[in-house]
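> below are the sequence and a predicted model for it; my questions follow.
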Amino acid sequence: MRNAGDVSCKATIPVDLESEAYFLAKEDGIVAGIALAEMIFAEVDPSLKVEWYIKDGDKVHKGLKFGKVQGKAHSIVIAERVVLNFMQRMSGIATLSKAMADAAHPAYILETRKTAPGLRLVDKWAVLIGGGKNHRMGLFDMVMIKDNHISAAGGVNKALKSVDEYLEQNKLQMGVEVETRTLAEVHEVLEYASQTKTSLTRIMLDNMVIPLSNGDVEVSMLKEAVDLIDGRFETEASGNVTLETVHSIGQTGVTYVSSGALTHSVKALDISLKIDTELALEVGRRTKRA
């Protein structure tokens, strides 16, 4: 079947009908995606005029009209779904990021690479808008030695040594993080670092908290690991991080807390874009009289 464009619009909306639509928050949250929405409207129809009453990162309450778009009704309706898809997703991420960033303080909240395919930059943008910080952007801008790297290299010290040699040989300077899962591995990393000039900058403390029946976590192992490191390297807590647990984790002294939940299972913020029916009818009547 050939692509005939938006057949619903063609069938129901006069091509020359001018109208106005408003953005409506249908629940409380943090709005994100305003800048991206403007790009989408401009791509669909550069003549559309968009006006906002808030900015990215502002809080909205249910029932608030926080922006409007004016122009051809055809163009508004064609752009509507794409704009809302991005804004709802980004606002959902920003809303959770804000809540987790506040709860994690004084630690910083980070997202991970567990993002929607093709939307990594958008998802990470939303985390920043919500008050979180970005982890590495990809596989190219930071060395991150994970469990599989350690297993393949033959141990954590061998993996670290290989990374140090690789960076030196290729004259590369970038952050280096190594994952540890036990206190013994933390000791091993610290011993290596005490005997060698290393490029290591951060130690990940993975799954060092124990989930409790009340939804919180027991953090004594994580706290002990942070105390062992004693500020020699940045620390990052990972695993079992939720909105319910992040406060306890953030109080242990870790530098960062990373959570895949920020982006891998997003609850979209309910936002709608509604045509101003009365205005559309009035414009339609004037058009017919003319």
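Thanks, I have the structure now.

> going forward, measure contacts and count neighbours with C-alpha atoms only.
Noted.

> what is the helix or strand harbouring residue 40 packed up against?
Assigned by DSSP states H and E, residue 40 belongs to helix 34-44. Counting contacts by 3 or more Cα pairs under 8 Å, 6 or more residues apart in numbering; DSSP states H and E, helix 34-44 packs against helix 73-104.

> now do the helix it packs on against helix 34-44, angle only.
160 degrees (axes from the mean of the first three to the mean of the last three Cα atoms, to 10 degrees).

> now residue 31. Nearest residue, chain neighbours left out?
In this structure, residue 31 finds its nearest non-sequential neighbour in residue 91, 4.7 Å apart by Cα to Cα, 6 or more residues apart in numbering.

> who's in contact with that neighbour?
Shown in contact with residue 91 (Cα atoms under 8 Å, 6 or more residues apart in numbering): 29, 30, 31, 32, 33, 126, 268, 269.

> how much space between the fourth one and residue 120?
Which is residue 32. Distance from residue 32 to residue 120, counting by Cα to Cα, to the nearest Å: 15 Å.

> please apply the same query to the second one.
Separation of residue 30 from residue 120 (Cα to Cα) stands at 19 Å.

> same question, the first one
The span separating residue 29 from residue 120 equals 21 Å under the rule Cα to Cα.

> below is structure B, check it against A:
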Amino acid sequence: MAASGPRNPSAAAVSEVVNPPLHPTYDLRAVVALALSEDAGDRGDVTCLATIPIDVKAEATFIAKEDGVIAGISLAEMIFNEVDPSLKVEWSAKDGNYVHKGLQFGKVYGCARNIIVAERVVLNFMQRMSGIATLTKAMSDAAHPACILETRKTAPGLRLVDKWAVLIGGGKNHRLGLFDMVMIKDNHISVAGGVTNALKSVDQFLEQNKLTIPVEVETRTVEEVKEVLQYATENKTALTRIMLDNMVVPLPNGDVDVSMLKDAVRLINGRFETEASGNVTIETVKKIGESGVTYISSGALTHSVKALDISLKIDTELALQVGRRTNRA
């Protein structure tokens, strides 16, 4: 539902509408249906059935309980529509807006029972997505001019939702899955018999199958970077990006040493995109971003999510008025 509401100056837009990533097999509506189904079980909401007549109307308000970046508004509309297409939703914020604690940023009107049925599923998605977007925004701002990426370390079944939240927070998406990028990691290299053999096999595979997709190779030392560059000098290759893994070294004082990372970036000298990975935190990301890397990837964006506290409160006075009129209060 494309609803609109009064604009709130304290929720000034910081982004345009952000669409979810395109995935060839992921069905977002099926994910929503599953979330609602696991909540409803085979009886539905027995508490609502027992306490709230179907004809009672209500108004509920979204309230930010802490500062952060809101994400999941578009998904919330999808969920409300799935539960009850007659529910009306109005927002004074949109995905990507920064909200402050106490801000009322949206309302939903309609059947009280159906608002409550949708409430927990809506909040579960919005709180998780907003937590991801909030951390992504903080890390993106600190990492500039490098771009922040997430990884495949997402909640099972929520891959697209998590990656959507990263986009809303101002980050960029790494590969969506195993299908859209060749990513040669340590285990591939070990089984293939080394970096050179792995790269050679990938180039042969892509040529034989007439595939044109990005190729990334993981390196763990400056010597491996040199080996990759040597291969690329001597061979036609589809390689597009070099991952510099764990070249950010933690120090006892809590700082990090990025000298190895800088050495690798200088060696590559713009021939390929570069991606720093490992020991990336909100405290270290600024220093990593200043090293000259193209991208910084962080699994923590999605695997260790701190949800943003959001509530959905029904207007108590309105509910009491309805109750008095119908002898239920």
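That came in fine, so what should we check first? Since this is a predicted model, take the numbers as computed values, not measurements.

> TM-score for these two?
The TM-score (TM-score structural alignment, normalised by the length of the first structure) is 0.97; 288 aligned residues with a Cα RMSD of 1.1 Å.

> so which of the contacts of residue 91 of the first structure sit within strands?
Per DSSP state E, strands hold the following members of the contacts of residue 91 of the first structure: 29, 30.

> returning to that earlier point: what range in the second structure does the helix holding residue 40 of the first structure sit on?
Mapped onto the second structure using TM-score structural alignment, helix 34-44 of the first structure covers residues 73-83.

> residues in contact with the counterpart of residue 22 of the first structure in the second structure?
Under the alignment (TM-score structural alignment), residue 22 of the first structure maps onto residue 61 of the second structure. Shown in contact with residue 61 of the second structure (Cα under 8 Å, 6+ apart): 104, 105, 106, 107, 108, 311, 312, 313, 314, 315.

> nearest to residue 325 of the second structure, of those residues?
residue 315 (15.7 Å; Cα to Cα).

> give the equivalent position in the first structure for the closest one.
In the first structure, residue 315 of the second structure lands on residue 276 (TM-score structural alignment).

> same thing with residue 295 of the second structure?
That one, residue 295 of the second structure, aligns with residue 256 by TM-score structural alignment.

> what does residue 263 of the second structure give?
So residue 263 of the second structure corresponds to residue 224, using TM-score structural alignment.

> what of residue 111 of the second structure?
So, by TM-score structural alignment, residue 111 of the second structure is matched to residue 72.

> with adjacent residues omitted, what lies nearest to that match?
residue 18 (4.5 Å).

> the one you found contacts residue 73, correct?
Yes - counting by Cα atoms under 8 Å, residue 73 is a contact partner of residue 18 of the first structure at 5.5 Å.

> of the two, which one has the most company?
Per other Cα atoms under 10 Å, whichever of residue 18 of the first structure and residue 73 has more neighbours is residue 73, with 23 against 20.

> thinking again about what came up before, where's the residue nearest to residue 31 of the first structure relative to residue 41 of the first structure, distance?
18 Å.

> what is the neighbour count of residue 206 of the second structure?
Residue 206 of the second structure has 16 nearby residues by other Cα under 10 Å.

> equivalent analysis for residue 137 of the first structure, please.
Per other Cα under 10 Å, the neighbour tally for residue 137 of the first structure reads 13.

> need the counterpart of residue 94 of the first structure in the second structure.
Using TM-score structural alignment, residue 94 of the first structure pairs with residue 133 in the second structure.

> re the thing from before, compared with the first structure, how much does the match of helix 34-44 of the first structure deviate?
Compared with the first structure after the fit, stretch 73-83 of the second structure shows a mean deviation of 0.2 Å (mean Cα distance after the TM-score superposition for the first structure).

> kindly report the same for stretch 128-135 of the second structure.
Here the mean offset of stretch 128-135 of the second structure against the first structure after fitting is 0.1 Å, by mean Cα distance after the TM-score superposition for the first structure.

> show me what contacts the residue nearest to residue 273 of the first structure when sequence neighbours are not counted?
Take residue 273 of the first structure and drop its neighbours on the chain: the residue closest to it by Cα to Cα, 6+ apart is residue 23, 4.6 Å away. Residue 23 of the first structure makes contact with 65, 66, 67, 68, 271, 272, 273, 274 under the criterion Cα under 8 Å, 6+ apart.

> just those residues: which are in strands?
Per DSSP E, the contacts of residue 23 of the first structure map to strands at 65, 66, 67, 68, 271, 272, 273, 274.

> the residues you listed: which two are farthest apart?
68 and 271 (12.7 Å).

> the two: which has the busier surroundings?
residue 271 (23 against 19).

> run a quick neighbour tally on the nearest residue to residue 229 of the first structure once chain neighbours are set aside.
Once flanking residues are discounted, residue 229 of the first structure sits nearest to residue 190: 7.3 Å by Cα to Cα, 6+ apart. Applying other Cα under 10 Å, we find 18 residues neighbouring residue 190 of the first structure.

> what does residue 190 of the first structure correspond to in the second structure?
Checking TM-score structural alignment: residue 190 of the first structure goes with residue 229.

> returning to that earlier point: residue contacts, the match of residue 295 of the second structure?
Residues counted as contacts of residue 256 of the first structure (Cα under 8 Å, 6+ apart) are 107, 108, 109, 110, 234, 235, 236, 237, 250.

> and for residue 13 of the first structure?
Per Cα under 8 Å, 6+ apart, neighbours of residue 13 of the first structure: 73, 74.

> can you pull the contacts of residue 141 of the first structure?
Counting by Cα under 8 Å, 6+ apart, residue 141 of the first structure has contacts 174, 175.

> next, the nearest residue to residue 198 of the first structure once chain neighbours are set aside: secondary structure please.
Spatially, and ignoring its direct neighbours in sequence, residue 198 of the first structure is nearest to residue 164 (6.1 Å; Cα to Cα, 6+ apart). Here residue 164 of the first structure is recorded as helix under DSSP: H, G, I helix; E, B strand; the rest coil.
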